[in-house]
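Visitor: Provided below for reference: sequence and predicted model.
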Amino acid sequence: MIRVGIAGATGYTGLELLRICSHHPEVEIIWATSDSYSGIELGNYCPAWQGRTCMVLEKPDMEEMAREVDVVFLGLPHGVSMDYVPAIFPHAKVIDLGADFRIQNLETYEKYYGLHHKLPTVVREAVYGLPEIYRQKIKTAQIIANPGCYPTSIIIPLYPLLKNQIIQPEIIADSKSGVTGAGKKPTEVTHFCEIDGSFKAYKIGEHRHQPEIQEQLSSAYGGSVDIVFTPHLLPIKRGILSTIYVQGDPSVSEKEMWKIIENFYHNEPWVRVYPLGQFPELKWVLGSNFCDIGLKKVDKKHFVIVSAIDNLTKGASGQAVQNMNILFGVDERVGLPSSVLYP
């Protein structure tokens, strides 16, 4: 059994980790922490767990708690993971669901997150946790930087096209997310009366996921990639749908472009490339670990790519468990949800 600890268990990603890990046949959840709700039984904090567990949420003490587990999931606010990692490293692997180890360029990280990075050496050691691309590195990693939700929905469909240099390195991505992407702490922007019946773009040209996307796409292309990324807030709880606009050579057909993506992900259990003429919808991925992709050529050189994920599953906790499976030699399909929450 893989002994698991979950730090930050009462956030949306932490609760999703508990949901997934509780059904995983190879996992034993040893502890779950919460600064705000320590000492409270999980079933009293979240009644969905009534009658299922007697686990009590604990105050984090990583010096001692890391000794009890094989891997620690960190579902913590940006900047906090840096304080936890040094205590965990001697004893357990780390899968960080925050942003502290995703961006290799520390100046860029500090600019976008407004934080001084305390562990530059660990950043260089961290493996970006997109399994379909970095599987071999993930197998031997000590620390895995779980990708952001928006980046997952954009990098997966674009990676094989940029790797084969079949599209121009100037890209536009419009992404629409449910409100859970903003985290559990309520704000004026995200409370019910502000989002219900509305739809808006936000943080245009300055979203924190922009440099993460750009760094990974440039690595795939082997040169600089420019991306205009605009996130939007949907009045729904969960899910991301990204509409991506790219340019290809006029001689490249729709079927040829589709085949490059389909061939790249043909054996990937959690990526579904739709037949030509079909496009993803959020209702077909919610609650699952799938990333769905569709494509259309709209004129001589322009292509539209549509992808859909559940931001809490493939965009966060499901991908984290997929990384854990690879890290410990377990089939990466094990324990992960393939059924969707439909209707």
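Guide: Arrived safely.
Visitor: Could you use CA atoms for every contact and neighbour count after this?
Guide: Noted.
Visitor: Run through the neighbouring helices and strands of the longest helix along the chain.
Guide: Longest among the helix segments of the chain by residue count, using DSSP state H, is helix 149-163. On a contact count with 3 or more Cα pairs under 8 Å, 6 or more residues apart in numbering; DSSP states H and E, helix 149-163 meets helix 209-221, strand 240-247, helix 254-264, strand 302-309.
Visitor: Make TSV out of these and add distance to V330 and mean neighbour count.
Guide: Conversion of the helices and strands packed on helix 149-163 to TSV gives the following (distance: least, Cα to Cα, whole Å; neighbours: other Cα atoms under 10 Å):
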stretch	distance to V330	mean neighbour count
helix 209-221	26	20
strand 240-247	28	23
helix 254-264	22	17
strand 302-309	23	24
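Visitor: now these in JSON lines, with distance to P151?
Guide: Conversion of these to JSON lines gives the following (distance: least, Cα to Cα, whole Å):
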{"stretch": "helix 209-221", "distance to P151": "5"}
{"stretch": "strand 240-247", "distance to P151": "10"}
{"stretch": "helix 254-264", "distance to P151": "17"}
{"stretch": "strand 302-309", "distance to P151": "11"}
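Visitor: take a look at this one as well, against the first:
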Amino acid sequence: MIKAGIVGATGYAGEQLVWILHNHAEVSIEFYGSHNYANTKFNEIYNNYLGFIEDKCIDMEEAMNRLHKIDVLFIALPHGKAFDITEKALSLGVKVIDLGADFRIDSKETYEAWYNVKHESASLLEQAVYGLCEINREKIKECSLLANPGCYPTATILGLAPLLKNKLIKLNTIIIDAKSGVSGAGRAANIPTLFTECNESIKAYGVASHRHTPEIEQELSKLAEEELIVSFTPHLVPMNRGILSTCYAQLKKETTTEEVLALYKEFYKEDYFVKITDGLPETRWVRGSNLCHIGVRVDKRTNRIIVVSAIDNLIKGAAGQAVQNMNIMFGFEETKGLEFIAMAP
């Protein structure tokens, strides 16, 4: 049994972490850190825990004081907020899994340019491992500081990885059109995500400027073994959760949909959470699960390939992947606590 602490436990990703870890046979949650809800019972914030969790949330100062009592710290905070507590946790021998962006970008300068925040723990960047489980599993086994991937990057990189590793596409032709449910914007009150502002509408945002762009380019470049840039446009759709990433690229040679599907199935044959579908993914078939569904089509008329990837942004795109990473880091079965499939309808 390992002991976990969570800071940022009352945001959507933090709450999803609580939900998964509460049902994990090898984990006990030692504290629930929250800036806004310190000294409030967790089950008063989320009533679904009524009768199950009686603990009160604690503030960041108290969380810092309790680090010596835990084995792993989950950080679900906005960017720029993870530096101090990460440094202290690591100094105490506590493994850190950061669900935010503070350790995802290899370059301090790139991070500061895109996030407009000074990186105060640049010395830790070299030891941070990018936690896309299906791609970096061996590195994750040995790491103490885990940078949990963003939601858009998770869906997109998993969707494109087989093409890049097999050098099937022209790198300067990648276009990513992605759509997310409203929970991706977080729990804080924000006019653009109010019901009447986003219901019955769809809109692009962060066009040519979204902060997940350098993360996507960084990891795709590693897979391709050369630098590349992408066109990435995210959209907000009026649903609670889910991401659908549709990626386009020019093929280097003629191939068929059937050949590419066979390649994808071989590439992910050992990965429990990635399912290759002969059809096209929908977010409802992965909602509430740690699964990623991927479908492909070859457009012979244009010699382009279209890859469609679907995940739940709060689970495979955040908390579920964080627990999957924890399982790998501590030597548990990778699927432990995550075996649930999507609930329909």
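Guide: Thanks, I have it. Nothing here was measured: the structure is a model prediction, and the numbers come from that model.
Visitor: now what about the TM-score between them?
Guide: Put the two chains on top of each other and the TM-score (TM-score structural alignment, normalised by the length of structure 1) is 0.97; 341 aligned residues with a Cα RMSD of 1.1 Å.
Visitor: How far does the helix or strand just after the longest helix of structure 1 sit from its chain's centre?
Guide: Under the assignment DSSP states H and E, the closest C-terminal helix or strand after helix 149-163 of structure 1 is strand 170-177. Remark: strand 170-177 of structure 1 is offset 16 Å from the chain centroid, using Cα atoms, centre = their mean, to the nearest Å.
Visitor: ditto for stretch 200-219 of structure 2
Guide: Distance, stretch centre to chain centre, for stretch 200-219 of structure 2: 14 Å (Cα atoms, centre = their mean).
Visitor: same question, stretch 125-132 of structure 1
Guide: 11 Å.
Visitor: For it, grab the matching residue range in structure 2.
Guide: With TM-score structural alignment applied, stretch 125-132 of structure 1 matches the range 127-134 in structure 2.
Visitor: Which residues are in contact with the residue mapped onto I176 of structure 2 from structure 1?
Guide: Using TM-score structural alignment as the criterion, the counterpart of I176 of structure 2 in structure 1 is A173. Contacts for A173 of structure 1 (Cα atoms under 8 Å, 6 or more residues apart in numbering) come out as I154, I227, V228, F229, T230, S242, T243, I244, Y245.
Visitor: What segments of structure 2 are helices?
Guide: For structure 2, helices defined by DSSP H occupy the ranges 12-22, 42-45, 60-65, 83-91, 108-115, 133-142, 151-165, 195-198, 213-224, 257-267, 320-329.
Visitor: Quickly compare those helices and say which is most buried.
Guide: When neighbours are counted by mean count of other Cα atoms under 10 Å, the highest per-stretch mean among the helices of structure 2 falls to helix 320-329, a mean of 25.
Visitor: Now do that one and helix 133-142, the angle between them.
Guide: Between helix 320-329 of structure 2 and helix 133-142, the angle comes out at 40 degrees (axes from the mean of the first three to the mean of the last three Cα atoms, to 10 degrees).
Visitor: against structure 1, where does helix 320-329 of structure 2 fall?
Guide: Correspondence between helix 320-329 of structure 2 and structure 1 is established over residues 318-327, with TM-score structural alignment as the criterion.
Visitor: with structure 2 superposed, average distance for that stretch?
Guide: Compared with structure 2 after the fit, stretch 318-327 of structure 1 shows a mean deviation of 0.2 Å (mean Cα distance after the TM-score superposition for structure 1).
Visitor: Give me the aligned partner of Y248 of structure 2 over in structure 1.
Guide: Looking across to structure 1 (by TM-score structural alignment), Y248 of structure 2 lines up with Y245.
Visitor: State whether that match and V304 are indeed in contact, as I suppose.
Guide: Yes. With contact defined as Cα atoms under 8 Å, Y245 of structure 1 and V304 form a contacting pair (4.8 Å).
Visitor: Relative to R67 of structure 1, how far out is the closest residue to D35 of structure 1 other than its chain neighbours?
Guide: Of all residues beyond its chain neighbours, the one nearest D35 of structure 1 is K59 (5.7 Å), with distances taken as Cα to Cα, 6 or more residues apart in numbering. Counting by Cα to Cα, to the nearest Å, the gap between K59 of structure 1 and R67 of structure 1 amounts to 15 Å.
Visitor: Please apply the same query to T10 of structure 1.
Guide: T10 of structure 1 sits at a distance of 22 Å from R67 of structure 1 (criterion: Cα to Cα).
Visitor: My guess is G295 of structure 2 contacts G279. True?
Guide: Yes. With contact taken as Cα under 8 Å, G295 of structure 2 and G279 are classed as touching, separated by 6.2 Å.
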